[in-house]
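Peer 1: Model the structure of this input:
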Amino acid sequence: MRIVVAMKAVPDLVEEIELTPDETGIDREYLKFVLNEWDDQALEEALLVKDATGAEVVAVGLADDPDMEQALYTAIAKGADGAVKLTGGGLDTHARAAAFAAYLAQEPADLVITGVQAPDDLDGQLAPMLAARLGQRHVSVVVGVTVQDGNLVVRQEFSGGRSHELQLPTPAVIGLQASRETPRYAPITRIRQAMQAGGLQEATVDAGAEASGLTVRRMYRPEATGHAEMFSGDTEEVAGKIIELLRERGIVKA
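Peer 2: Presented below is the predicted three-dimensional model:
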């Protein structure tokens, strides 16, 4: 079985994010990018399937994503059999789906796993768009993938903590919500070894002129609706200030 994990680099949300001068996007020049956390879960689930079945796992990302090489080498360090950096794709979800589909048309996979969403794509569109382009089965919000008698058994989660299992043949596209295990850690020494070994491949795809049909007219910074007040002093002083504040707000009575 050949498993392809479609990955995406996203801005590190712990950093200060600035808008471009025209306020139609975020300024990417000085931002640090990290692997989308749901794609990290997808990679772990693919590696768990590999551990159980001996499947081949290949991580794939787009060259336009900053710091994607680091994420791909990390995937190799964690246990992926290979990694591919694609050129010819775009940044929005439609263009990504087209790029990944063009690659998979050249290098077919039995199973494609990608994160169910990303911080800038909370609607989870990549997996269904990719499945539609490939003409394959698709299941999203998945929290477990196993292989039984050549078929996939996936556990799909619903609201309220409910879930059920589906059995489907390959090929298929999975949008993963969470892996069965915590994503494994790759030491920096192992990542450097992967870089020195040069296991990263590059491929050019012709995704065509894809557009989402949406135009961002303007982005807005979050409005400050309140603030935090910090109290200083010893325990008794801070406790007194808190009680006084609660009295002023009418939460407690004197």
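
Peer 1: From here on, just use CA atoms for contacts and neighbour counts.
Peer 2: Fine.

Peer 1: for this structure, which helix is longest?
Peer 2: Longest helix in the chain by number of residues (criterion: DSSP state H): helix 37-53.

Peer 1: Show me the helices in this structure, by range?
Peer 2: Using DSSP H, helices in the chain cover 37-53, 68-78, 93-106, 126-134, 188-197, 235-248.

Peer 1: Columns distance to residue 145 on top of those helices, output as a markdown table?
Peer 2: Listed next are the helices of the chain as a markdown table, based on distance: least, C-alpha to C-alpha, whole Å:
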| stretch | distance to residue 145 |
| --- | --- |
| helix 37-53 | 7 |
| helix 68-78 | 18 |
| helix 93-106 | 20 |
| helix 126-134 | 15 |
| helix 188-197 | 26 |
| helix 235-248 | 50 |
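
Peer 1: What separation do you get for residue 43 and residue 245?
Peer 2: According to C-alpha to C-alpha, to the nearest Å, residue 43 stands 49 Å off from residue 245.

Peer 1: Next, the structure of the following sequence, for comparison with the previous one:
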Amino acid sequence: MQTKYRLVANQLIDSINRGEYPVGSALPPLHELTRRFDIARGTARSAIAVLVAEGLAVVKQGAGTVVCATAPTARRPDNRTPDREHLHVVLSGWAHADAEVSTRLGLRAGGLVVHRIRHHRSGRKLVQIDQQWIPATVARRIEAHTGHDIADTESTPHSNLITLMRHAGLHPVVAAITVHARMPEHLECARMSIPPTKPVLVTHQVVHDSTGNPVETTTTVGSPNLACPMFTVPVPA
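Peer 2: Model (predicted):
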């Protein structure tokens, strides 16, 4: 049996696919969703989080939740998937957090974390690079509840950990997002095929569980000219 927030999310996805909310338009605000579906505000937030996690919407400051894609349809006759954004885990393993990551996660400097690198591609072009850090306690809890070792790319190729965190009882919610622009590093220029004179957008995000403890932090680097920056599960307050 599907949860109430998943049912609401499915109805919103159906509305997007029918064209009621075209790409670039804003979804109804939380207070309207609570009235329309007779649900609690937290349920509405969780439904929006599903759409964001599935790459169908992003949360933009001042604009609300904006549709950035439609749900994938059946395969084309030539068996190729539609040319849309794809997210892949390219590296995952144990590491010791540096001072900045430790501060974001509330750990002692050098605390043990799982470090994951994800690539966002549009077609064949690499458009964004994520670096994720997850505290060891969270990684072990996910493994204990789901059987997935998120430090092992082969064992857990999941590009998004939100569902696994929910199954582990963590109820993740984005608590802080900061964004700034800077000039790209040499490796970023090479990997994303961008000129060194073109600024990149850097997003730092911290995800908390329902008790307020940090469970994940992500740094995303990508072009500020993207129509829909693919932040990781931002959830409106």
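
Peer 1: Give me the TM-score for these two chains.
Peer 2: TM-score for the superposed pair, counting by TM-score structural alignment, normalised by the length of structure 2: 0.26. Supporting figures: 100 aligned residues with a C-alpha RMSD of 5.5 Å.

Peer 1: coming back round to it: comparing residue 43 and residue 245 of structure 1, which residue is more hemmed in?
Peer 2: residue 43 (30 against 13; other C-alpha atoms under 10 Å).

Peer 1: correct me, but the more buried one touches residue 5?
Peer 2: Yes - taking contacts as C-alpha atoms under 8 Å, residue 43 of structure 1 lies within contact range of residue 5: 6.1 Å.

Peer 1: between the two, what contacts are shared?
Peer 2: Common neighbours of residue 43 of structure 1 and residue 5, using C-alpha atoms under 8 Å, 6 or more residues apart in numbering, are 59, 113, 114.

Peer 1: Of those, just the buried ones, PyMOL syntax please.
Peer 2: Of these, the buried ones can be selected in PyMOL as follows, counting by 16 or more other C-alpha atoms under 10 Å:
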select buried, resi 59+113+114
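
Peer 1: Would you convert the shared contacts of residue 43 and residue 5 of structure 1 into a markdown table that also reports distance to residue 103 of structure 1?
Peer 2: A markdown table is the format used below for those (distance: C-alpha to C-alpha, whole Å):
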| residue | distance to residue 103 of structure 1 |
| --- | --- |
| 59 | 12 |
| 113 | 14 |
| 114 | 15 |
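
Peer 1: Relative to residue 191 of structure 1, which of the shared contacts of residue 43 and residue 5 of structure 1 is nearest.
Peer 2: Nearest to residue 191 of structure 1 among those: residue 59, at 14.4 Å, using C-alpha to C-alpha.

Peer 1: show me the contacts for that closest one.
Peer 2: If a contact means C-alpha under 8 Å, 6+ apart, then residue 59 of structure 1 has 4, 5, 6, 7, 43, 72, 75, 76, 80, 82, 83, 84 as its contacts.

Peer 1: Of these, keep whichever come out buried.
Peer 2: Using 16+ other C-alpha under 10 Å as the burial test, those include 4, 5, 6, 7, 43, 72, 75, 76, 80, 82, 83, 84 as buried.

Peer 1: Return the member of those nearest to residue 142 of structure 1.
Peer 2: residue 43 (13.2 Å).

Peer 1: what about that closest one, distance to residue 76 of structure 1?
Peer 2: Residue 43 of structure 1 is 10 Å from residue 76 of structure 1, by C-alpha to C-alpha.

Peer 1: what does residue 94 of structure 1 give?
Peer 2: In terms of C-alpha to C-alpha, residue 94 of structure 1 sits 27 Å off from residue 76 of structure 1.
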